[in-house]
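**Student:** Fold the following for me, if possible:
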Amino acid sequence: MTTTLITGGNKGLGHETARRLRDIGHTVVIGARDPERGRAAAEELGVDWVQLDVTSDASVRGAADALAERYGTIDVLVNNAGISGGMTAIEDVDGPAIASVLDTNTVSAVRMTHAFLPLLRRSEQPVIVNVASGLGSFAVRADDDRIESTLPTLAYSASKAALTMLTTVYAKFVPDVRINVVDPGYTATEFNGNSGPQTVTEGTDAIVAMATIGADGPTGEFHDRHGIVGW
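**Tutor:** Purely as a prediction, here's the structure:
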């Protein structure tokens, strides 16, 4: 049985990822900052949940201890939790604003990886999936035909670009774990006011694909639902 932890799993992409992985036989645990929402989502999905605030070292350590006691190991970690930082004009983005987005979207992946690596290493086929964005891709943002090139998402883009770099470094120096990063694409969720053209199922295609790779699967790669994404 494959045990999978999904941060930010009580709504949006995390919720749909939980549903899809549950349906193919994973034992799914959703991490949720709000206990009431986490419990409700877990009951709806028929999965487990753990209280988890990815911006808190103590909360992350507590979740790791709880899952070590419940399951003994984690096979797949999906670092999905994140914030947008809003569509603030570039000149209005200050230090505290960008620091907050970086802490949630980038530093949290380090917290989670550090805390859960011992559990992952008990698995025969450990996998980490980091959920980034085309908004954090230099190649995508340089393409004038892509909508991402038109959006002044300074803090969000910086946080996701940093997450892709974290992924490449982890993948090289932690070779016993398959570690990849994905771009869900512009998906209709609460995160963007349901404005995206993709369905939430389409938006989770890359996440599910990378969460279900085997021991011979890719590592250190950036994927969307269509294939490789340029850095």
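**Student:** from here on, contacts and neighbour counts on C-alpha atoms
**Tutor:** Will do.
**Student:** Where do the helices of this structure begin and end?
**Tutor:** Ranges of helices in the chain, per DSSP state H, are 12-23, 35-45, 57-71, 95-102, 108-120, 138-141, 154-173, 200-203, 205-211.
**Student:** Give me the neighbour count for the closest residue to Thr17 other than its chain neighbours.
**Tutor:** Using CA to CA, 6 or more residues apart in numbering and skipping residues adjacent in sequence, the residue nearest Thr17 is Thr204, 5.9 Å away. Per other CA atoms under 10 Å, the neighbour tally for Thr204 reads 27.
**Student:** Just to check, Thr204 is in contact with Leu13?
**Tutor:** Yes - counting by CA atoms under 8 Å, Leu13 is a contact partner of Thr204 at 6.1 Å.
**Student:** which neighbours do those two share?
**Tutor:** Shared contacts of Thr204 and Leu13 (CA atoms under 8 Å, 6 or more residues apart in numbering): none.
**Student:** roughly how far apart are Gly62 and Leu52?
**Tutor:** 8 Å (CA to CA, to the nearest Å).
**Student:** And Gly134, by the same measure?
**Tutor:** Taking CA to CA, one finds Gly134 at 26 Å from Leu52.
**Student:** re the thing from before, ok, the residue nearest to Thr17 to Tyr186 distance?
**Tutor:** 11 Å.
**Student:** list the contacts for Thr164?
**Tutor:** Applying CA under 8 Å, 6+ apart, the residues contacting Thr164 are 130, 132, 136, 181, 222, 231.
**Student:** which residue sits closest to the last one, ignoring its sequence neighbours?
**Tutor:** Read that as Trp231. Trp231 sits nearest to Ser137 (CA to CA, 6+ apart), 5.2 Å away.
**Student:** quick one, what contacts the one you found?
**Tutor:** Ser137 neighbours (CA under 8 Å, 6+ apart): 157, 160-161, 229-231.
**Student:** Let's see this one next, to set against the first:
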Amino acid sequence: MPDTMIALVTGANKGIGRQIAGQLAALGHTVIIGSRDLARGDDAAAEIRDEGGKARAVALDVVDADSVAAAAESVEAEFGRIDALVNNAGISHRPGADLAGQLPRSADVDHVRYVFETNYFGLIRVTTAFLPLLRRSPAPRIVNISSSAGSLTAISDFANPDPIALGYVPSKTAVTAATLMYARDLASEGILVNAVCPGFIATDLNGHRGTGTAEEGARQAVRMATIPADGPSGTFTDSAGPVAW
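**Tutor:** Have a look, this model is predicted:
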């Protein structure tokens, strides 16, 4: 790993993403805060700078191809490369809706598609746009924020307390599977790709019902974003270690 990195974190103006950015900055790295709302991203970047870190914000809406392309162009013009990409942006449901629209017995396909557009297709869109900048790093790495809720092992347990949500849960299964695809495909280029589960963290995503803090939820992502060039790839972990696929 370079002594100092340039790391892009999507959905980083609040919650776990904000904590990932802050913790990376506290380690001396430069963080780029991807945020749909640039003003909120600027506020988060200013907070990190006030804490002594290096940060700037970029407008980045993962479901908007033009926004993603513009963000990549902006980052390239200012930094020339990135060393780490943390695909953190994610949603649990469509605004104004609830999980009822994701129950298999009453599924709303448009609601499910809306969740996948952010959680899965957004990840692919951002990764595709920033791969050219990652290839300029001496030790590139990608961290995808997944969830143990999407573990097939967990889903098969009928006593599992995680929600039955036809959009959110399978979208995280897909994120973990995509991580393996990227890890295999990019291995020859030395790009390390790993998935992490932050845990059941109190954020807007779950109406702050989680039992952990955003600071705690960020730690494993930060750990995997800063692994050395000979570190692992194609793993799925949380703060306690490997997570069942």
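**Student:** quick one: TM-score?
**Tutor:** Superposed pair, TM-score by TM-score structural alignment, normalised by the length of structure 1: 0.95. Supporting alignment: 229 aligned residues with a CA RMSD of 1.2 Å.
**Student:** Centroid-nearest residue for structure 1?
**Tutor:** Centre of structure 1 computed as the mean C-alpha position; nearest residue by CA atoms, centre = their mean is Asn80, 2.2 Å away.
**Student:** quick one: the counterpart of it in structure 2 from Asp157 of structure 2, how far?
**Tutor:** Under the alignment (TM-score structural alignment), Asn80 of structure 1 pairs with Asn88 of structure 2. To Asp157 of structure 2, Asn88 of structure 2 is 27 Å away according to CA to CA.
**Student:** ditto for Ala174 of structure 2
**Tutor:** For Ala174 of structure 2 relative to Asp157 of structure 2 (CA to CA), the value is 19 Å.
**Student:** Could you report the neighbour count for Phe138 of structure 1?
**Tutor:** Around Phe138 of structure 1 there are 14 residues (other CA under 10 Å).
**Student:** again with Glu69 of structure 1
**Tutor:** So Glu69 of structure 1, with other CA under 10 Å, has 10 neighbours.
**Student:** Aligned to Asn119 of structure 2, what sits in structure 1?
**Tutor:** Counting by TM-score structural alignment, Asn119 of structure 2 lines up with Asn105 in structure 1.
**Student:** returning to what we had before: out of the contacts of Thr164 of structure 1, which two are the most distant from each other?
**Tutor:** Asn130 and Trp231 (14.1 Å; CA to CA).
**Student:** Give me the more crowded residue out of these two.
**Tutor:** Asn130 (27 against 16).
**Student:** That one corresponds to which position in structure 2?
**Tutor:** Correspondence of Asn130 of structure 1 to structure 2, assessed by TM-score structural alignment: Asn144.
**Student:** got the contact list for the aligned residue in structure 1 for Ala59 of structure 2?
**Tutor:** Matched by TM-score structural alignment, Ala59 of structure 2 corresponds to Gln51 in structure 1. When contacts are counted by CA under 8 Å, 6+ apart, Gln51 of structure 1 is found next to 31-35, 38, 59, 63.
**Student:** Relative to Ala209 of structure 1, which of the residues you listed is nearest.
**Tutor:** Closest to Ala209 of structure 1 out of the contacts of Gln51 of structure 1 is Gly31 (20.2 Å), distances taken as CA to CA.
**Student:** Double-check the closest one against Ala41; I have them as touching.
**Tutor:** No - under the criterion of CA under 8 Å, Gly31 of structure 1 is not in contact with Ala41, lying 10.2 Å apart.
**Student:** about what we covered before: just the buried residues from the contacts of Gln51 of structure 1, in PyMOL please.
**Tutor:** Selection of buried members from these for PyMOL, criterion 16 or more other CA atoms under 10 Å:
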select buried, resi 31+32+33+38+59+63
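**Student:** so stretch 177-189 of structure 1 aligns onto which residues of structure 2?
**Tutor:** If you align by TM-score structural alignment, stretch 177-189 of structure 1 falls on residues 191-203 of structure 2.
**Student:** Off-centre distance for that stretch?
**Tutor:** Computed by CA atoms, centre = their mean, to the nearest Å, the chain-centroid distance of stretch 191-203 of structure 2 equals 7 Å.
**Student:** can you check stretch 35-45 of structure 1 too?
**Tutor:** How far stretch 35-45 of structure 1 lies from its chain's middle: 19 Å, per CA atoms, centre = their mean.
**Student:** now swap in stretch 14-30 of structure 1 and tell me
**Tutor:** Using CA atoms, centre = their mean, the offset of stretch 14-30 of structure 1 from its chain centre is 14 Å.
**Student:** Excluding its own residues, what touches it? List them.
**Tutor:** 1-10, 38, 41-42, 45, 47-50, 80-81, 200-201, 204, 207-208.
**Student:** ok, how many other residues are close to Glu78 of structure 2?
**Tutor:** Glu78 of structure 2 sits with 8 neighbouring residues when counted by other CA under 10 Å.
**Student:** State the distance from it to Ala154 of structure 2.
**Tutor:** Following CA to CA, the distance that separates Glu78 of structure 2 from Ala154 of structure 2 is 43 Å.
**Student:** neighbours around Pro161 of structure 2, how many?
**Tutor:** Pro161 of structure 2, neighbours per other CA under 10 Å, totals 10.
**Student:** Residue in structure 1 paired with it?
**Tutor:** Per TM-score structural alignment, the equivalent position to Pro161 of structure 2 in structure 1 is Ile147.
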